[in-house]
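Novice: I would like to see how this sequence folds:
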Amino acid sequence: MNYEIDTAKALKSFLSFKLADKTFALEVEKVIEIIEVPKITSIPKAPAHMKGVINLRGQVLPLIDTCVKFGLPAIEPDLNTCIIVIDLLLKEKTIRFGAMVSQVLEVLEKEEDHIHASPSIEANYNLEFVKGIIKENEDFIVVLDIDKTFSVEEVKLMKNANEKKTETSKTK
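Specialist: Just a heads-up that it's a prediction; the model follows:
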């Protein structure tokens, strides 16, 4: 008998995007959808990166300016600006929010051994948010660990903003 051994390695899919002039990616399985920037309602006394909330088909969705979250200048929306709708897992609960990015690029398919560890990287980012680095041609793409990107307090703020906005719209 002649058996062939399947040596193909498992591929992972990542959505790449720009924040200012820097390229990042996150696992596609976290992405629910990508939308254009609608009208944004600001939340008083929210942190600078909490852009506000948006209406997503009747659902109130907290919106984060991802550039500000990572210490970059705030996004000035243009034709390339998008919102990545993401599910964040926190203590066995899923929180849905929008992450505003400068531009969505493409979906990358990479073998796991093409994702390099990040401990020695010197960057302006808190490395606990970094899952790894992908080398694409001569460029590096920072892969975010989206579940660690936001603190418990920030997630509570997003959840509270969602609940307050929902309550306000119910009383009108």
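Novice: for the rest of this, base every contact and every neighbour count on C-alpha atoms.
Specialist: Fine.
Novice: from L61, how far out is the most centrally placed residue in the chain?
Specialist: Residue closest to the mean C-alpha point of the chain, counted by C-alpha atoms, centre = their mean, is A99 at 5.3 Å. Separation of A99 from L61 (C-alpha to C-alpha, to the nearest Å): 10 Å.
Novice: next one: G52
Specialist: 9 Å.
Novice: contacts for the lengthiest helix in the chain?
Specialist: Longest helix in the chain by number of residues (criterion: DSSP state H): helix 152-171. The contact list for helix 152-171 (C-alpha atoms under 8 Å, 6 or more residues apart in numbering) reads I43, V53, V60, L61, P62, L90, I95, F97.
Novice: what about those residues, which are in strands?
Specialist: Using DSSP state E, V53, V60, L61, P62, L90, I95, F97 are the members of the contacts of helix 152-171 that sit in strands.
Novice: how about this one, so we can line them up?
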Amino acid sequence: MQMILFKMNDKQYLISAAAVEEVVDTVQITKVPLAPVWVKGLINFRGTVLTVISLAELVGLPQSQTNRNIMIMRKDDEQRGLLIDEVIEVLDVAPDEIQLGEEQATPYFTGVVTLEDQQTIADVIDVTDKIFS
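Specialist: A predicted model of the protein is given here:
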């Protein structure tokens, strides 16, 4: 399956490319009063108003200071933007390459993948159900 490798707080993460429509550069975000802390605000995306969510804050990580990209996520007819540091590349990951560990016992982290060519590991994240609820 295709997964998008991206960086957040100097750590690498993977998310399924199936739910990602496209990746755009960060634009002006309009704050929304009384929204949850992880909702950064709204953007005008090609004439459509989209909610932008800080992925770091949603999954309980420190807020990043270098958000350069927004991943436009789609589920059915709805879209949301995920604020991240930057996309690195799109990878093909076999399901058996995803290793489960006890530290992934949160609803968002579903496993880890060892990236041999980069000599590092990346956490696999799935937040689709949360951001579209």
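Novice: TM-score for this pair?
Specialist: After superposition, the two chains reach a TM-score (TM-score structural alignment, normalised by the length of structure 2) of 0.87; 131 aligned residues with a C-alpha RMSD of 1.9 Å.
Novice: return the set of buried residues in stretch 56-68 of structure 2.
Specialist: Using 16 or more other C-alpha atoms under 10 Å as the test for burial, stretch 56-68 of structure 2 gives A56, E57, L58, V59, Q63, S64, N67.
Novice: tell me where structure 2 has helices.
Specialist: Using DSSP H, helices in structure 2 cover 55-58, 128-131.
Novice: the residue nearest to the centre of structure 1 and V68 touch, don't they?
Specialist: No: at 10.8 Å, A99 of structure 1 does not count as touching V68 under the criterion of C-alpha atoms under 8 Å.
Novice: ok, the counterpart of V37 of structure 1 in structure 2 - contacts?
Specialist: Superposed on structure 2 with TM-score structural alignment, V37 of structure 1 falls opposite T26. For T26 of structure 2, the contacting residues are N67, R68, N69, I70, L83, by C-alpha under 8 Å, 6+ apart.
Novice: where along structure 1 do the strands fall?
Specialist: Under DSSP E, structure 1 gives strands at 11-19, 22-27, 31-36, 50-56, 59-65, 82-90, 93-101, 103-111, 115-116, 130-136, 139-144.
Novice: need those strands in TSV (columns: distance to K159 of structure 1).
Specialist: What follows is the strands of structure 1, written out as TSV (distance: least, C-alpha to C-alpha, whole Å):
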stretch	distance to K159 of structure 1
strand 11-19	24
strand 22-27	22
strand 31-36	18
strand 50-56	11
strand 59-65	8
strand 82-90	11
strand 93-101	7
strand 103-111	25
strand 115-116	32
strand 130-136	24
strand 139-144	21
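Novice: need the winner for burial among these.
Specialist: By mean neighbour count, with neighbours taken as mean count of other C-alpha atoms under 10 Å, strand 59-65 ranks first of the strands of structure 1 at a mean of 23.
Novice: that one: average distance to aligned residues in structure 2?
Specialist: Superposing on structure 2 places strand 59-65 of structure 1 at an average distance of 0.4 Å from its equivalents, by mean C-alpha distance after the TM-score superposition for structure 1.
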